[in-house]
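J.: I need the structure of the sequence given here:
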Amino acid sequence: MIDLRSDTVTRPAPAMRAAMADAEVGDDVYGEDPTVRALENRVAALFGGRHAGLFTPTGVMANQIAVRLSVAPGEELVLDADAHIVAHEDGAAAWHGGIQTRTALSPRGLLEPADVGRLLRPGDAHTVGTRAVAVEQTHNRGGGSVYPIEQLRAIRELTADAGVALHCDGARIWHAHVATGTPLPAYGELFDTLAVCLSKGLGAPAGSVVLLPADRMAEARRMRHRMGGAMRQAGILAAGGLYALDHHIARLADDHVHARLIADALGDAGLDVVAPETNLVLVRLSEPRPDAATVAERCRAAGVLVSVFGPRLIRIVTHLDVDASAAAKAAEAVVEAAA
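T.: Here you go, the predicted model:
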């Protein structure tokens, strides 16, 4: 099978497995796992060192901890209507945090500064006050779209003037860094909190890191504990993340090349493709073509897995387990399945 459903389906390479097996460990609930500490410090340093890092088992947990540090129950979080936090986290902000969300429809999921300015509100006896804005870099449902750094700076200026926090769901921020050349510290300086993933494009088996103000760390660790995310000898997982940081960032450019290879082949065959900026390819299936579920089932029969992303939308994601040959074969299968 050529699995293009997500970049979370990768398998740890033998060298990553060896690094995990050899990891020095301790009890992380006591703050005594040296490999976890090394990972947290490494990620914080990569983004400029103004934050402290907290390792979490999942990206959803990382996002939820981050937004709850800024938004209390009954307060408001502003974000794009297709943001992962509202579209793919099972209502966690409302369920766990009692957080109200206010959303805007944005081109490819990228909030426009004017929309942010319009949505921000201070709150009074009759309205809920905005306490944070969240952006997603890169944007999943936008097809891996990338916020230009100047657009993020404009949003930061608006939120700072309003006394509102700015969070980045940076699950795939590594892709934005490689695609645009924007230094990671340039992102780090903009946000009050970030959540960065190690198990998507970087290919670690699990884990994310929340970047947050150091003086909020005790509170964040307690939130993680309440969510069931306080692990013991977690250095075994953290070692996979450290290996990924050392070996898998620059190679993300290969995934972008393979995504364009697939998109070009599908476009040449007459399919409606959203031009990829990074490693995600969205394909719209207008009538009389079959619907997304039918195309996905036909692809599976041909040995290719894709995601159904809507009734007439499929998503294709390239990653480190897919080379150029597999990408070309997958494109052929999708073209045939969509005929």
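
J.: switch to C-alpha atoms for all contacts and neighbour counts from now on
T.: Noted.

J.: the longest helix in this structure is where?
T.: Using DSSP state H, we find that the single longest helix of the chain is helix 252-268.

J.: do I have it right that residue 121 meets residue 158?
T.: No: applying Cα atoms under 8 Å as the test, residue 121 and residue 158 come out as separate, 11.7 Å apart.

J.: quick one: contacts of the helix or strand harbouring residue 54?
T.: If you go by DSSP states H and E, residue 54 is part of strand 52-56. By Cα atoms under 8 Å, 6 or more residues apart in numbering, the residues outside strand 52-56 that reach it are 36, 39-41, 43-44, 62, 207-214, 217, 220-221, 224, 229-230, 238.

J.: kindly write the PyMOL command that selects the buried subset of the residues you listed.
T.: Command for PyMOL that selects the buried part of those, burial taken from 16 or more other Cα atoms under 10 Å:
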select buried, resi 36+39+40+41+43+44+62+207+208+209+210+211+212+217+220+221+224+229+230+238
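
J.: this one next, for a side-by-side:
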Amino acid sequence: MIDFRSDTVTKPTPAMRAAMAKAEVGDDVYGDDPTVNRLQDMAADMFGFDSALFVSSGTQANLLALMAHCERGDEYLCGQQAHNYKFEGGGAAVLGSIQPQPLPNQMDGSILLSDIEAAIKPDDIHFARTRLLSLENTIGGKVLSQDYLAKAQTLAFNRGLKIHLDGARVANAAVAQGIAIADITQYFDSVSICLSKGLCAPIGSILLGDERLIAKAIRWRKMLGGGMRQAGIIAAAATLAITDQVERLADDHDNAKRLAMLLTQVDEIDVDVEQVQTNMVFAKLADNINPKRLADALFTKGILISASQQLRLVTHNDISKQDITTFVQQLKHAIVSVK
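T.: Presented below is the predicted three-dimensional model:
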């Protein structure tokens, strides 16, 4: 299948499978899995933090960060489209008793600094205590500028807030700008990085922070059932994700641009090529095209998309240039068949 639904569908590379097969393992809850420990030490060093924690998912990494930064009754500020507000089951509120304060995301994915400033609550018993600003980069495939991150960090510092990055696709943001991941993570007190999206690991995310935050996160991870045993098997693949797969993301970005350009040739598709910054293409179907019928028609040709009037098409390691050409050809046929 040619699968455009997400970069979460990537399969581990042959090198990852080989590394997993021969990984040295121990019990990670006891802290004695050597492969996990090496991954955590390497990630902390690469991305400029004191400590790192290997966890099962990006959702868990974000939740652990929120719960480590905030106490019950505290509040975090985030974007209306933030993954840790909109797509993570309300975990911060349900499990952490932490109140989210969502703010409008601008077209470029940012949150207006003036909106952030205005949302910070005064020190008053009537209000939740604003403790944390959470940003996401990339967000909707868009890259937050370095200048914006620097200003957001300064605002947070001046107002006594900590600042967290949901960096699920921060590697894409770095590659798109031609900079190192550490150039982005330097602006944050904590960062989550997903290794199982464009970086191709089968499982896992890294949470980065200082020693105190990671110590709290380890305790919360155990309480939430996230302690892992012989996790070196998956940490071996995760290690290759951050050493071998980052620069390759440029190919995904090029393929996304190529896909968007080809879609401009389809009358029933509206796409803005200039909005494609990384590995995501957003395209609007004409109103007379039923997205469910279109997805079903493409499925019969070995192509998977998420059925929606607003298509999100994601390029990744398992999609080639030829796959993109094949998809657009089959899309044209499928549109004719479902009209």
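
J.: re earlier: in the second structure, which residues correspond to the longest helix of the first structure?
T.: Mapped onto the second structure using TM-score structural alignment, helix 252-268 of the first structure spans residues 249-265.

J.: and stretch 219-231 of the first structure, by the same measure?
T.: So stretch 219-231 of the first structure is aligned with residues 216-228, judged by TM-score structural alignment.

J.: distance between the matching stretch and the chain's centre?
T.: The chain centroid and the centroid of stretch 216-228 of the second structure are separated by 21 Å under Cα atoms, centre = their mean, to the nearest Å.

J.: same check, this time on stretch 17-27 of the second structure
T.: On Cα atoms, centre = their mean, the centre of stretch 17-27 of the second structure falls 25 Å from that of its chain.

J.: how about stretch 52-67 of the second structure?
T.: So, by Cα atoms, centre = their mean, the centroid of stretch 52-67 of the second structure is 12 Å from its chain's centroid.

J.: show me where the first structure has its helices.
T.: In the first structure, the helices defined using DSSP H lie at 14-21, 34-46, 59-70, 84-87, 92-97, 113-119, 149-162, 173-180, 184-188, 217-226, 235-247, 252-268, 292-301, 324-337.

J.: can you lay out these as CSV showing distance to residue 52 of the first structure?
T.: Formatted as CSV, the helices of the first structure follow (distance: least, Cα to Cα, whole Å):
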stretch, distance to residue 52 of the first structure
helix 14-21, 23
helix 34-46, 6
helix 59-70, 12
helix 84-87, 22
helix 92-97, 22
helix 113-119, 27
helix 149-162, 20
helix 173-180, 18
helix 184-188, 11
helix 217-226, 7
helix 235-247, 16
helix 252-268, 25
helix 292-301, 42
helix 324-337, 38
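
J.: figure out which of the ones you listed is closest to residue 127 of the first structure.
T.: helix 113-119 (12.2 Å; Cα to Cα).

J.: tell me the buried residues in that closest one?
T.: Using 16+ other Cα under 10 Å as the test for burial, helix 113-119 of the first structure gives 113, 115-116.

J.: what helices and strands are in contact with it?
T.: helix 149-162 (3 or more Cα pairs under 8 Å, 6 or more residues apart in numbering; DSSP states H and E).

J.: mean deviation of the helix it packs on from the second structure?
T.: For helix 149-162 of the first structure, the mean deviation from the second structure after alignment is 0.7 Å (mean Cα distance after the TM-score superposition for the first structure).
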